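Trainee: Next one to model:
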Amino acid sequence: MRSPFAWPNISKPLCAPFSHAPLFRNDEEKDTLEIRPILPEDFSELLSLCSEHAAYEGSVISESDQATHWSSAFFGAPPQLHGWVCDEGTAAPGTLRGYMTAQVAISTWSARPYVFLDCIYLKPEVRRLGIGRSMILRLIEFAREHGCREIQWQTILSNQIAKAFYSSLGAIPVTKTRWTLSAA
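Mentor: Sure, this is the predicted structure:
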């Protein structure tokens, strides 16, 4: 079994992670995708992507002033949430094709920081182009920048496509049950 602190040996992405260089171009070079940090002007499209992601997982999210909460979470000092989007690179609305969010946490057992990947989602039309792998490589880069030796995340049990993707990265599944309890 591989050490949980060994970084995966995944092949080079289509571009250097977080370089703002194009990730994908079609033959006419009119469709360009890039991974970049989330900006406040992305919030309405991000909410739409989150709704699609929730529906994909058989859930629903309700609008509850996410933009206000996201603004302080992403851009507070220090940020509580970090995020990236997959963008077509134009100024036109409707150009986001995916997103990823994460936070740095501390493990009680190891007393070391790790990155928790909260969400990663790509629209179906941009899956299987190497973008998910590039996003994960960006996350590994982020983890290293923050002194983290591990990334943790979860996925719903029925998401076989995600499980296959994560296995292809060298990720190791950890069987646990996630619970939720209202504090309202």
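
Trainee: make it CA atoms for all contacts and neighbour counts henceforth
Mentor: Will do.

Trainee: How much space separates residue 132 from residue 171?
Mentor: Counting by C-alpha to C-alpha, to the nearest Å, the separation of residue 132 from residue 171 is 14 Å.

Trainee: More neighbours: which of the two?
Mentor: In this view residue 132 and residue 171 are compared by other C-alpha atoms under 10 Å, and residue 132 has more residues nearby, 22 against 17.

Trainee: ok, now which ones touch that one?
Mentor: Shown in contact with residue 132 (C-alpha atoms under 8 Å, 6 or more residues apart in numbering): residue 122.

Trainee: 10 Å - rerun?
Mentor: Neighbouring residues of residue 132 by C-alpha atoms under 10 Å, 6 or more residues apart in numbering: 13, 86, 98, 99, 100, 120, 121, 122, 126, 138, 165, 166.

Trainee: go on, residue 76?
Mentor: By C-alpha under 10 Å, 6+ apart, the contact list for residue 76 reads residue 70.

Trainee: and if you look at residue 73?
Mentor: 66, 67, 79, 80, 81, 82, 103.

Trainee: so it, which of the three states?
Mentor: With DSSP: H, G, I helix; E, B strand; the rest coil as the basis, residue 73 sits in helix.

Trainee: need the helices for this protein, in chain order.
Mentor: Assigned by DSSP state H, the helices in the chain fall at 43-56, 66-75, 131-145, 160-168.

Trainee: How many neighbouring residues does the closest residue in space to residue 106 that isn't next to it in sequence have?
Mentor: Nearest residue to residue 106, sequence neighbours excluded (C-alpha to C-alpha, 6 or more residues apart in numbering): residue 113, at 4.2 Å. By the criterion of other C-alpha under 10 Å, residue 113 has 18 neighbours.

Trainee: So residue 113 versus residue 147, what's the distance?
Mentor: 7 Å.

Trainee: list the residues that contact both of those two?
Mentor: Common contacts of residue 113 and residue 147 (C-alpha under 10 Å, 6+ apart): residue 104.

Trainee: Now show me the structure for the sequence below, then we'll compare the two:
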Amino acid sequence: MNHPDIRPATAGDLPAVLGLVHELAVYEQEPDAVEATEADFAAVLFPTDGEPRAFCHVAESGEGGSRRVVGMALWFLTFSTWTGRHGIHLEDLYVEPEHRGSGLGKALLTNLADICRARGYRRLEWKVLRWNAPSIAFYESLGARPQVEWETYRLDGASLEQ
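Mentor: The predicted structure follows:
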């Protein structure tokens, strides 16, 4: 089902997408954590050599020439050895606070679910901070369930360098 306010991001959307990433960092109580630049996003979303390694859909609001990006879903492909198929990992879903409850967040997720179905992908997965009760309630209202038997591990910084 196509939603009229959801579309693939274009290179011209990168300032808005990066702005939303900064807003998300503030919401997640990490206001200084964003290191990414528009050039970083351009290199993975719209590379000049080869295929994109990440993808982004945006949600717009407004009428005519006053339409603007107010939400985004940034994602990449995964692969399951158990299913032998790709899936989507949703890295970030964000809708500006004044547009929450408008259906745009659900439309972004529905768009990704449609991509999964159309391409034969078997999973649409994402992570959510344990304290983020509003988002957890929203995801569970859509039928999503936590995968509590798995723990996420990460190497970064000095540990990754070693």
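
Trainee: TM-score of the superposed pair?
Mentor: Laid over one another, the chains give 0.84 as their TM-score (TM-score structural alignment, normalised by the length of structure 2), with 153 aligned residues with a C-alpha RMSD of 2.0 Å.

Trainee: quick revisit: which of the contacts of residue 132 of structure 1 are buried, as a PyMOL select command?
Mentor: Buried members of those, identified by 16 or more other C-alpha atoms under 10 Å, are gathered into one PyMOL selection as follows:
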select buried, resi 13+86+98+99+100+120+121+122+138+166
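
Trainee: Could you identify the most distant pair in the contacts of residue 132 of structure 1?
Mentor: In these, two members sit farther apart than any others by C-alpha to C-alpha. They are 86 and 166, at 18.7 Å.

Trainee: Show the residue spans covered by the strands in structure 2.
Mentor: All strands of structure 2, identified by DSSP state E, fall at 6-8, 55-61, 68-80, 85-95, 124-126.

Trainee: how about these, which one is nearest residue 18 of structure 2?
Mentor: Ranking the strands of structure 2 by proximity to residue 18 of structure 2 (C-alpha to C-alpha) places strand 68-80 first, at 9.9 Å.

Trainee: in the closest one, what's buried?
Mentor: Across strand 68-80 of structure 2, burial judged by 16+ other C-alpha under 10 Å covers 68, 69, 70, 71, 72, 73, 74, 75.

Trainee: closest to residue 16 of structure 2 out of the strands of structure 2?
Mentor: Nearest to residue 16 of structure 2 among the strands of structure 2 is strand 68-80; the distance by C-alpha to C-alpha comes to 6.4 Å.

Trainee: what residues are up against the aligned partner of residue 16 of structure 2 in structure 1?
Mentor: Counting by TM-score structural alignment, residue 16 of structure 2 corresponds to residue 45 in structure 1. Residue 45 of structure 1 makes contact with 51, 93, 94, 95, 96, 97, 98, according to C-alpha under 10 Å, 6+ apart.

Trainee: What's the residue nearest to residue 106 of structure 1 aligned with over in structure 2?
Mentor: Aligning on TM-score structural alignment places residue 113 of structure 1 opposite residue 86 in structure 2.

Trainee: Show the contacting residues for that match.
Mentor: Taking C-alpha under 10 Å, 6+ apart as the test, what residue 86 of structure 2 contacts is 77, 78, 79, 80, 116, 119, 120, 121, 122, 123, 124.

Trainee: related to what we said a few turns ago, shared neighbours, residue 132 and residue 171 of structure 1?
Mentor: Joint contacts of residue 132 of structure 1 and residue 171 (C-alpha under 10 Å, 6+ apart) are residue 165.

Trainee: middle-most residue in structure 1, spatially?
Mentor: The centre of structure 1 sits closest to residue 100, judged by C-alpha atoms, centre = their mean, with a distance of 2.1 Å.

Trainee: Tell me how far that one lies from residue 84 of structure 1.
Mentor: 5 Å.

Trainee: repeat for residue 127 of structure 1
Mentor: Applying C-alpha to C-alpha, the value for residue 127 of structure 1 to residue 84 of structure 1 is 16 Å.

Trainee: Which of these two has more residues huddled nearby?
Mentor: Using other C-alpha under 10 Å as the criterion, residue 127 of structure 1 and residue 84 rank with residue 84 on top: 21 against 13.

Trainee: That one contacts residue 138, correct?
Mentor: Yes - using C-alpha atoms under 10 Å, residue 84 of structure 1 is in contact with residue 138, at 9.0 Å.

Trainee: overlap in contacts of these two?
Mentor: Contact with both residue 84 of structure 1 and residue 138 is made by residues 18, 35, 36, 100, according to C-alpha under 10 Å, 6+ apart.
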